[in-house]
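# With the sequence up front, the predicted model follows.
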Amino acid sequence: MPVRRISVRFGPRTVRTVLVAFNFRAHDEGCYSQRLDRAFKHGGGGPRRSGTGSPLPAVLRASGGRSDTVCLCHRRHLTVLDSVSGIRDRQEGTVAFGMFNSGQYVLSGLIPAFRALYPNIHVRVIGSNSAQVADLVRAGRLEAGVVALPIDARGLTMGDVLWSCEAAYFHTKPALTEPVTIEGLLQRPLVLPDSGWAQNDPTRRQLSERAQTVGMPFIPDIEVETGAAALAIAASGTAAAVASVPVAEALGYTNRLNYVSLDPPLIETFAIISRDPASLSPATQAMIKLAEEHMRMLHRQYQPT
């Protein structure tokens, strides 16, 4: 079922949903359907922004304003998770899951969805970079994680690529509207995240390879640890940043900064890795299933053209 942004109008008010896949409570289906019907018919008790206590924080797209379609998404979601036997009855435990730093912005709905279904399972999200997540999984310190590609895949089992999106050039120059080549990128002040992982970072590896083809060294003018910090510096006008469009949108910078594609476009791809899929704990299996569904939805929204 495709996921799209929709605006649902309740009288004079319009609630614009944002993509936070599966970020809703696992209500009993009958009660859930009744609440949806009331929300769509009357509006006053209808969907509100996530965190307000509404039964519909961040409503799933594609409903077209119809509660039966949203309920279908809800039932399908529960069916996926019911296939992981036994975890729903667990009283305690911990799931540790790897995720690169910027992924925590766009996959923010993953953890609330897991906790809504398994409130007694503690969650630890670990990782500042995909290369670090790969090292932790390879060493057995994590069972699985979400990474950006490419990574060093030795000793790892790589899942299918579930999500791809474009990384763009974010800047404050209104006159710059054409795609930026690697030569143009290197001639302008540039800030990049993941300073602690330098050339092991997947996005930097792609940019470094492009620089090598034109015989130029790839050395950013400014290096910071997080994508949020890089975009904040770009917003100050000090330097431009190369960042994932979904991450920039999640942080609110697609409305504050100009951005253009690189030439050729830089496409980031994402997958789930593990060391031994056959020995994954039930909690990790459940987290992976949620992550897979979430990433597929993100892929449909940010499908590169």
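Received, thanks.
# make it CA atoms for all contacts and neighbour counts henceforth
Noted.
# what ranges do the strands span in the chain?
In the chain, the strands defined using DSSP state E lie at 7-10, 13-16, 94-99, 122-126, 144-149, 157-158, 163-171, 180-181, 190-192, 222-223, 240-244, 258-260, 262-263, 266-274.
# Please render the ones you listed as TSV that adds distance to residue 69 to the earlier fields.
Output for these, formatted as TSV (distance: least, C-alpha to C-alpha, whole Å):
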stretch	distance to residue 69
strand 7-10	14
strand 13-16	18
strand 94-99	31
strand 122-126	30
strand 144-149	29
strand 157-158	33
strand 163-171	24
strand 180-181	42
strand 190-192	42
strand 222-223	46
strand 240-244	31
strand 258-260	35
strand 262-263	38
strand 266-274	29
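# got another, please set it beside the one above:
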Amino acid sequence: MTLNQLRAFVAAERLGSFTAAAAHLDIAQASVSELIRRLEEELDALLFVRGSRRLSLTAAGAELLPYARESIAAADEGTRAVTSLGSLGGGTATFGVLRNADFYLLGNLVQTFHRKYPAVRVRLVGQNSAETAAAISAGEIEAGLVVLPVDEDDLIITPLMQDEVLYVSSDPERVAEPITVEEFAQRRLVLYDAHFGWRDPTRRQLADRAQLAGVRIEPLIEIEHVEAALKLVAAGIGDTIVGSALLSSPAFPPGLHTASFAEPLFDTIAFARKRGRPLSRATRKLARLAEDAISEVRGLEARPRS
């Protein structure tokens, strides 16, 4: 059973003859007759009573008619949806962003995209990079920005920029010189991303360095959000780490001081998508806007800091 057969059947019933159905479908009358014949043969049932001036349905034809109409309507609706998506007159863009997206000029991403493509629905998911990578791999979102490293082998990874990770303290003496991983492990630490812990990409880099140095990093306090960690550091409770993009944010409290690691540490921000799965046009456009925002941050980071 094909859509062409069902279209011929529905048109013949509505217009009352194979000739009128052929004109409506812009095909030969013989083609309509053949489509109906094959459909009847497949169903092993007559669908029309022939011989009268106007076709009339048999009991089998009347039974088939509502299902045929539903099938055609569903196919047409699917065609319209895909066509709308291709023209960005509809569809849905699904994209994962860094949980601290605002620090990378991504806060206005949805507004910018919506102004350009107001008919497209947007699903923007902000979460830890480990979770974003898993969601892309599972097909829950199409693509996203992640901090490397991530473990998903079925992803295509395109690095976009490096953001230096800095040590942060309220005590200026602690940041007078670059800090070694051994010194870092001895400090009273307030680390964020508590849920993912050492699965977090930045923390994974620190853990690898600590292992090579023969030390263990054990934070005094673990919480979820970097903003909360910085407030605790400002209160003198402990020290933490941040990406350099955060330094110009209002979330970075006054009176805090930073230092590089003795062996500089960097977050590599990358674009990730699933291997072998083409992106919808809407998501490609959203990804391009996100990459443009990251490029702008990269340009700002290249400027000397005052």
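Received the coordinates, thanks. Note that this is a predicted model, so its numbers are computed, not measured.
# What does the TM-score come to for these two?
Overlay of the two chains. TM-score (TM-score structural alignment, normalised by the length of structure 1): 0.67; 220 aligned residues with a C-alpha RMSD of 2.2 Å.
# What distance separates the opening and closing residues of stretch 111-122 of structure 2?
Using C-alpha to C-alpha, to the nearest Å, one end of stretch 111-122 of structure 2 lies 10 Å from the other.
# hmm, I was thinking of stretch 90-108 of structure 1
Using C-alpha to C-alpha, the end-to-end distance of stretch 90-108 of structure 1 comes to 24 Å.
# What residues of it count as buried?
95-108 (16 or more other C-alpha atoms under 10 Å).
# Kindly report the same for stretch 259-278 of structure 1.
Residues of stretch 259-278 of structure 1 classed as buried: 259-262, 265-275, 277 (neighbour count, 16+ other C-alpha under 10 Å).
# same thing with stretch 184-194 of structure 2?
Applying 16+ other C-alpha under 10 Å to stretch 184-194 of structure 2 flags 184, 185, 187, 188, 189, 190, 191, 192, 193 as buried.
# show me the contacts for the first one.
This means residue 184 of structure 2. By C-alpha atoms under 8 Å, 6 or more residues apart in numbering, the residues touching residue 184 of structure 2 are residue 217.
# what does the last one give?
With contacts defined as C-alpha under 8 Å, 6+ apart, the neighbours of residue 193 of structure 2 are 128, 200, 222, 223, 224, 225, 226.
# and which of the residues you listed is nearest to residue 210 of structure 2?
residue 200 (15.1 Å; C-alpha to C-alpha).
# got the contact list for the spatially closest residue to the closest one that is not a sequence neighbour?
In space, residue 200 of structure 2 comes closest to residue 130 once its chain neighbours are excluded; the distance is 6.4 Å by C-alpha to C-alpha, 6 or more residues apart in numbering. By C-alpha under 8 Å, 6+ apart, the contact set of residue 130 of structure 2 is 146, 150, 151, 196, 199, 200, 201.
# May I see the residues you listed arranged in JSON lines, with distance to residue 233 of structure 2 and neighbour count as well?
Formatted as JSON lines, the contacts of residue 130 of structure 2 follow (distance: C-alpha to C-alpha, whole Å; neighbours: other C-alpha atoms under 10 Å):
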{"residue": "146", "distance to residue 233 of structure 2": "26", "neighbour count": "29"}
{"residue": "150", "distance to residue 233 of structure 2": "28", "neighbour count": "20"}
{"residue": "151", "distance to residue 233 of structure 2": "31", "neighbour count": "12"}
{"residue": "196", "distance to residue 233 of structure 2": "21", "neighbour count": "15"}
{"residue": "199", "distance to residue 233 of structure 2": "23", "neighbour count": "20"}
{"residue": "200", "distance to residue 233 of structure 2": "20", "neighbour count": "21"}
{"residue": "201", "distance to residue 233 of structure 2": "22", "neighbour count": "22"}
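# Spatially central residue for structure 1, please.
Residue closest to the mean C-alpha point of structure 1, counted by C-alpha atoms, centre = their mean, is residue 106 at 3.0 Å.
# So that one sits against residue 244, correct?
No - Residue 106 of structure 1 lies out of contact with residue 244 (C-alpha atoms under 8 Å); the separation is 10.1 Å.
# just the buried members of the contacts of residue 193 of structure 2?
Those of the contacts of residue 193 of structure 2 that meet the buried threshold are 128, 200, 222, 226, by 16+ other C-alpha under 10 Å.
# Among the buried residues of stretch 259-278 of structure 1, which one sits closest to residue 234 of structure 1?
residue 259 (10.7 Å).
# Just give me the match in structure 1 for the residue nearest to residue 200 of structure 2.
When structure 1 is aligned by TM-score structural alignment, residue 130 of structure 2 is paired with residue 131.
# Excluding chain neighbours, what is closest to the corresponding residue of structure 2 for residue 95 of structure 1?
Here residue 95 of structure 1 is matched to residue 93 in structure 2, going by TM-score structural alignment. Spatial nearest neighbour of residue 93 of structure 2, chain neighbours left out: residue 283 (4.5 Å); criterion: C-alpha to C-alpha, 6+ apart.
# Neighbours of that neighbour, how many?
Neighbour count for residue 283 of structure 2, taken as other C-alpha atoms under 10 Å: 23.
# same question, residue 66 of structure 2
Neighbour tally, residue 66 of structure 2, other C-alpha under 10 Å: 11.
# again, but for the one 10 residues further on
When counting by other C-alpha under 10 Å, one arrives at 11 neighbours for residue 76 of structure 2.
# show me what contacts it?
When contacts are taken as C-alpha under 8 Å, 6+ apart, residue 76 of structure 2 is in contact with no other residue.
# Now for it, which secondary structure element holds it?
Applying DSSP states H and E as the criterion places residue 76 of structure 2 in helix 59-86.
# Tell me what angle that helix forms with strand 92-98.
Counting by axes from the mean of the first three to the mean of the last three C-alpha atoms, to 10 degrees, helix 59-86 of structure 2 points 40 degrees away from the direction of strand 92-98.
# biggest separation within the contacts of residue 193 of structure 2, which pair?
Using C-alpha to C-alpha, the two most remote members of the contacts of residue 193 of structure 2 are 128 and 222, lying 15.0 Å apart.
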